[in-house]
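J.: My questions are about this predicted structure, shown below with the sequence.
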Amino acid sequence: MLQVSCGGCALLLGPSVRSSQLCYVGRGWRTASTACKHARDTGSLPWEGVVGLEVHAQINSASKLFSSSQVKFAAPPNSTVSFFDASLPGTLPTLNKRCIEAAVMTGLALNCAINKKSLFDRKHYFYADLPAGYQITQQRLPIAVNGLLTYRYPTGKKWSDMVTKCVRIKQIQLEQDSGKSLHDDFMRQTLIDLNRAEGQLRVDANISVHHPGEPYGVRTEVKNINSARFLARAIDYEIKRQTDILNNGGIVQNETRAFDYKLGATIPMRDKEGKQDYRFMPEPNLPPLILYDSKTLPRNIDAGQVINIDLIKEMLPELPNITRERLVEEYGILPEHSFVLVNEDGLKEYFEAVVKMTTADPKKIIGWVIKNLLGYLRQENLTIKQSLITPSALAELVTLLENKVISSSAAQQVFQELCKGGNKTPTLIVKEKKLGLLDSEQLEGICQKIVDEHDEEVAAIRKGNLKVMNKLIGLVQKASKGRTDPALAKTILEKKLQL
């Protein structure tokens, strides 16, 4: 289990974490400028929220951090428990190399400084889900410290109105996961599952409010939030609750709370009468964790038996912000398109595969991928991997359009056929449904017929109302069932009208 601790983030209080330009003043949310004016007029000050997060994330490994027991999601209770996991006397922890590598990679991804020497500690507390009476963690010298996560979000309707924010990462530490308490209200008993490592993500949010420039307020801790959406709702509610208490002359209690997603509210769990004494002490059964880089790696050590920070850095995949910048620079697409490609699992790879299989401009391809393909997938509730339209099929369709084999309207018809599945290629669909562009002789005939049958429109165009030309082009498209190039149809019509 990885625990990532984020530094306190000051927020001008708004209806969500992202809305940092709103303040909670009196009985409602106001813009920052309005709040400041309200504060000057009434002599009051807006509240400012401070949020610190402890993110507990499961490491993707085959076995546990300190034992060889298998990590298996939703396994039957207590079916993957070793003697050490059960805290039998005389059992010792064995550190999992894969977990260390994952922790280092996480630290590098979050721009942390990796400590070449880190220590393990015992954190003592007595609860049923921890049979040993202590938890192995890193309190004195964790594996990574002082990181920074930079992100961007829109502040208006336009994607160009983007604001860059930074979150400080205090530390990343390796930590033994506690067991899971299963409360049976009917039987009035609590059962413990020591499989551990079953939760993919848990977040503890520490929240307080204060006036800008004044000391931080009393914080509450909202425990074990398991989704980003619930986290945002819990923070919103807790900030509102605390400001209401303070505005009414009350005192915020230092306590641990839980978020009830059904109520959309936080509820008390237990009071914190003071700082809990965990009686931290060095873990006697684990030596200091020593890491190396290429410069400090001793010659007489087997490279496969140690952790090389530089080697892990080379293995680090391209991070999302770098990917978005590369997509914009390499393909000339808009920043908002790069966000969609990165945020939809597998969509970036799909887009780049199509680009490699056609000479069409990527700026044209992105429209097909985001508007047509993604729209179809969402309508059918499918993932990218479940798409019936392969990258090669979309690339072939775009190529037919680029080479003026079909019109844009015919291309849409081909796309709809591809959505039905089957083994037919775009070329075969065009042939069977006769969707190819008409030759110039056929198009000449259709244009002449449209001109002959629409004297009123022809007269308007010759008097200078060129907008009416679009109507004639539409009629040509309709008559040809979408098998004409609008630009070529316009050229022929202008020639026949002697414009």
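T.: Done, it's in. Please read these numbers as outputs of a predicted model, since none were measured by experiment.

J.: Only C-alpha atoms from now on, for both contacts and neighbour counts.
T.: Noted.

J.: tell me the SS of P212?
T.: Under the three-state scheme (DSSP: H, G, I helix; E, B strand; the rest coil), P212 adopts coil.

J.: what about the closest residue to I136 other than its chain neighbours, which helix or strand?
T.: Once flanking residues are discounted, I136 sits nearest to R122: 4.8 Å by CA to CA, 6 or more residues apart in numbering. In this assignment (DSSP states H and E), R122 forms part of strand 121-124.

J.: cool, R270 as well?
T.: strand 265-271.

J.: need the next SSE after that strand, C-terminal direction.
T.: Using DSSP H and E, the first helix or strand after strand 265-271 is strand 281-282.

J.: what's the spacing between that next one and its chain's center?
T.: 37 Å (CA atoms, centre = their mean, to the nearest Å).

J.: name the helices or strands packed onto that strand?
T.: Under the contact criterion of 3 or more CA pairs under 8 Å, 6 or more residues apart in numbering; DSSP states H and E, strand 281-282 touches strand 121-124.

J.: hmm, who's touching the strand it packs on?
T.: 133-140, 278-283 (CA atoms under 8 Å, 6 or more residues apart in numbering).

J.: Report the buried residues of that strand.
T.: Neighbour counts over strand 121-124 (16 or more other CA atoms under 10 Å) mark 121-124 as buried.

J.: List the contacts of Q171.
T.: 4-6, 112, 142-147.

J.: Would you check which pair of those residues lies furthest apart?
T.: Using CA to CA, the contacts of Q171 span at most 14.8 Å, a distance reached by C6 and I143.

J.: who's more crowded, these two?
T.: I143 (26 against 22; other CA atoms under 10 Å).

J.: Quick check: next helix or strand after the helix ranked longest in the chain?
T.: Scanning the chain for the longest helix, with DSSP state H as the assignment, gives helix 228-247. Later in the chain than helix 228-247, the nearest helix or strand by DSSP H and E is strand 255-260.

J.: what helices or strands is that next one leaning on?
T.: Using 3+ CA pairs under 8 Å, 6+ apart, strand 255-260 sits against strand 220-225, strand 265-271.

J.: What are the buried residues along it?
T.: So, applying 16+ other CA under 10 Å, buried residues of strand 255-260: 255-259.

J.: same question, stretch 235-242
T.: 235-240, 242.

J.: Kindly report the same for stretch 372-381.
T.: 373-374, 376-377.

J.: Same question for stretch 77-88.
T.: Those would be 80-82, 84-86, for stretch 77-88 by 16+ other CA under 10 Å.

J.: Please apply the same query to stretch 285-305.
T.: Those would be 289, 291-293, 297, for stretch 285-305 by 16+ other CA under 10 Å.

J.: what's the answer for stretch 338-350, then?
T.: In stretch 338-350, counting by 16+ other CA under 10 Å, buried: 338-339, 341-342, 347-348, 350.

J.: And for stretch 408-423?
T.: For stretch 408-423, by 16+ other CA under 10 Å, it's 408-415, 417-418.

J.: Can you tell me which of the buried residues of stretch 77-88 is closest to G26?
T.: D85 (51.8 Å).

J.: Comparison target below:
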Amino acid sequence: GQAAERGIELDDCSYRYFILFFKSELVFPQFPVVLNALKLEISEVPVMNAAVNPPTELSKIVVGLEIHAQIHSNTKLFSGSQVGFQAPPNSLVSFFDASLPGTLPVLNRRCVEAAVMTGLALNCTINRKSLFDRKHYFYADLPAGYQITQQRLPIAVDGTLTYSHLGGRNRNTVVTKSVMIKQIQLEQDSGKSLHDDYRSQTLIDLNRAGVGLMELVMEPDMSCGEEAAAAVREMQLILQALGTCQGNMAEGQLRVDANVSVHRPGDPWGIRTEVKNINSARNLARAIDYEIQRQMFVLESGGTVQNETRSFDGKTGHTIPMRDKEGLQDYRFMPEPNLPPLMVYEACSTAPPGVAPSQVVVLEEVRERLPELPSVRRQRLVETYGILPEHSFTLVNEDGLMDYFETVVRETKAGPRKVIGWVMNELQGLLHQQNLSLSQSPISPQALAQILNLQENGQISSSIAKQVFQELWKTPGKTAQQIVKEQDLGMVNDSTEIHRICQKVVDSHPDQVQAIRSGNKKVLNKLMGLVQKETKGRADPVLVRAVLEQKTS
């Protein structure tokens, strides 16, 4: 109503935007005061759930991330218990995991190798000597009352993550940025607390307690949700390529905490809030962008941002207060007395004499096992096959799609650009339409290569090739050759037959023929379409064009 009194039209986007804020936990000033403070008309206010880049002249945004990556290992960090996501509750718990008196930690070499490999892939300095510490806090799912981590001297420091995302008006411009990696530290995961509201009970599952984690701490080098989401996706791809983390965020194998603050240019950094345990890259972008806008509203309306921990509600798109940090918790860090310093050696020759190779981690051996990283894959795809950068992103980001593409290229005479068109449009289109993963595709790369070879050999036309693709999708047990033979879809390239059909089309459309003879050559395409209609898409297009050009000249 007050907007109408001021002669401002409140469109649907603006309405949703302000309703979102007035439903939040904040107590805002009256509506006109908000508008005056922001110096914005309602129509200028961005939608809250969009990827927003707030104006830099009004505010500076600082975003940092902490990523907890569950190490892909058969056993836990300090015990021999198996690791399993779907195991029955409390079925994968050793005496050490349950913190029974007298039990001692035994470090898992695989977890150390995973941290070293991840550090090398992220251009980190690997500390030849790192230390373990106890971080004390009291939760029911942490039976020891402390977590073994690496606070003082972590295993890897000072790295960089280079990530890219598609920007520009048409989302086809590659924007490349870097974020500094402050450190990578090894630590234990906690158990799970399951809250039973019906019985007013909290149940504890210790299956996850003691599972090895890598905590990757990024410097606050980002400024919006889109950048943070792109960085996390790139990190996820790197970890999956290395095999050090499976990266399934839905199963908690990769968990992200975001630290967000807003300040005016020239002022000290603002008070930060932490948004905990975000479970997808999309929700990460949404949570950060919401939090940026929330803090901007608080500051512009004269309020103070609280130093607090918040969670993100994916249904509403809101961040919700969990607990404040005004009184910083004292974790009482102390050296872990039951673990010696963790030593990493440059080469086997530098390891202590008499130590078995299976008991040490050697940098040169880990370096030799580093695979091709996602950024290198994208560059190789563009340079080798001449495809567009945005296509290289899709091939690398979609699990197994790059191998599918390269298999088709190897087994067909068609060029890479033609193959990428089929993979991006026909294959991906049907997968997305039916909500299937690539592993569920009824058409193998070999089957797609057969279709393309039939087209390249002149046995079927391009339209028939798509028809065969659709038929193969419905009946995956058959081959492309069988479908072409059974349905009589082979190319019609008999010159006499093509001449007869073309003459029929020309005689039936004198106006179009006259238009072509008057110089409108585009009309020829219409006549070609009519010929293809007569032959149900089977006529050789090259021969058809040549005959029509002759008959309309």
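T.: That came through fine. Owing to the predicted nature of the structure, the values given are computational and were not obtained by experimental measurement.

J.: Got a TM-score for the two of them?
T.: Remark: TM-score between the superposed chains equals 0.88 [TM-score structural alignment, normalised by the length of the first structure]; 468 aligned residues with a CA RMSD of 2.3 Å.

J.: The longest helix of the first structure aligns to what range in the second structure?
T.: Mapped onto the second structure using TM-score structural alignment, helix 228-247 of the first structure spans residues 281-300.

J.: That stretch: how far from the chain's middle?
T.: The answer for stretch 281-300 of the second structure is 20 Å, by CA atoms, centre = their mean.

J.: how far apart are it and its match in the first structure?
T.: For stretch 281-300 of the second structure, the mean deviation from the first structure after alignment is 1.8 Å (mean CA distance after the TM-score superposition for the first structure).

J.: For the stretch 1-150 of the first structure, just list every one of the strands.
T.: 2-6, 9-12, 22-25, 28-31, 48-57, 113-114, 117-118, 121-124, 134-137, 144-154 (DSSP state E, counting those that start in this stretch).

J.: Spatially central residue for the first structure, please.
T.: By CA atoms, centre = their mean, the first structure has its centre lying nearest to N343, at 5.7 Å.

J.: tell me how far the ends of stretch 135-144 of the second structure are from each other?
T.: 10 Å (CA to CA, to the nearest Å).

J.: I'd like the distance from it to the chain centre, please.
T.: Taking mean C-alpha positions (CA atoms, centre = their mean), stretch 135-144 of the second structure and its chain are 32 Å apart.

J.: Now do the same for C111 of the second structure: its match in the first structure.
T.: Match for C111 of the second structure (TM-score structural alignment): C99.

J.: What's the separation between that match and I59 of the first structure?
T.: 6 Å.

J.: And for R188 of the first structure?
T.: Counting by CA to CA, the gap from R188 of the first structure to I59 of the first structure is 34 Å.

J.: Let me see the contact set for the residue mapped onto Q455 of the second structure from the first structure.
T.: In the first structure, Q455 of the second structure lines up with L401, judged by TM-score structural alignment. Residues in contact with L401 of the first structure, defined by CA under 8 Å, 6+ apart, are 407-408, 411.

J.: residues in the first structure matched by stretch 144-154 of the second structure, start to end?
T.: Taking TM-score structural alignment, stretch 144-154 of the second structure hits residues 132-142 over in the first structure.

J.: ok, residues contacting the matching stretch?
T.: 86-87, 115, 117-127, 171-178, 280, 283.

J.: Check stretch 414-428 of the second structure too.
T.: 385-387, 391, 405, 408-409, 452-453, 456, 466.

J.: again, but for stretch 403-416 of the first structure
T.: 397-398, 400-401, 426, 429-430, 435-437, 482-486.

J.: at 6 Å what do you get?
T.: Residues from elsewhere that reach stretch 403-416 of the first structure (CA atoms under 6 Å, 6 or more residues apart in numbering): 435-437, 482-485.

J.: if we can go back for a sec, quickly name whichever of the buried residues of stretch 372-381 of the first structure is closest to D193 of the first structure.
T.: Out of those, the member with the shortest distance to D193 of the first structure (by CA to CA) is L377, at 39.0 Å.

J.: Now whichever residue in the second structure pairs up with that closest one: closest residue in space, sequence neighbours ignored.
T.: Matched across to the second structure, L377 of the first structure falls on L431, judged by TM-score structural alignment. Closest residue to L431 of the second structure in three dimensions, ignoring its sequence neighbours and counting by CA to CA, 6+ apart: S437, at 6.5 Å.

J.: picking that back up, could you rank the contacts of stretch 403-416 of the first structure by neighbour count and give me the top one?
T.: Going by other CA under 10 Å, T484 tops these with 29 neighbours.

J.: And that residue? What does it align with in the second structure?
T.: That one, T484 of the first structure, aligns with A539 by TM-score structural alignment.

J.: Tell me which residues touch that match, please.
T.: 491-492, 532.

J.: on that earlier part again, please report the distance of the aligned partner of the residue nearest to I136 of the first structure in the second structure from A144 of the second structure.
T.: R122 of the first structure maps onto R134 of the second structure when the alignment is built from TM-score structural alignment. R134 of the second structure sits 10 Å away from A144 of the second structure, going by CA to CA.

J.: can you check E534 of the second structure too?
T.: E534 of the second structure is 79 Å from A144 of the second structure, by CA to CA.

J.: now swap in E364 of the second structure and tell me
T.: For E364 of the second structure, the distance to A144 of the second structure - CA to CA - is 36 Å.

J.: Who has more neighbours out of these two?
T.: With neighbours defined as other CA under 10 Å, E364 of the second structure and A144 compare such that A144 has more, 18 against 12.

J.: Quick check: nearest residue in space to the aligned partner of Q200 of the first structure in the second structure, chain neighbours excluded?
T.: In the second structure, Q200 of the first structure lines up with Q253, judged by TM-score structural alignment. Once flanking residues are discounted, Q253 of the second structure sits nearest to Q70: 4.9 Å by CA to CA, 6+ apart.

J.: can you give me the helices for the stretch 401-550 of the second structure?
T.: Secondary structure of the stretch 401-550 of the second structure (DSSP state H, counting those that start in this stretch): helices at 401-411, 416-421, 428-433, 445-456, 462-474, 480-486, 495-508, 510-517, 523-534, 541-551.

J.: Pick the most buried one from those helices.
T.: helix 445-456 (a mean of 21; mean count of other CA atoms under 10 Å).

J.: ok, average deviation of that helix from the first structure?
T.: Per aligned residue, helix 445-456 of the second structure averages 0.9 Å (mean CA distance after the TM-score superposition for the first structure).

J.: Please compute how far that helix lies from its chain's middle.
T.: Distance, centroid of helix 445-456 of the second structure to centroid of chain: 30 Å (CA atoms, centre = their mean).
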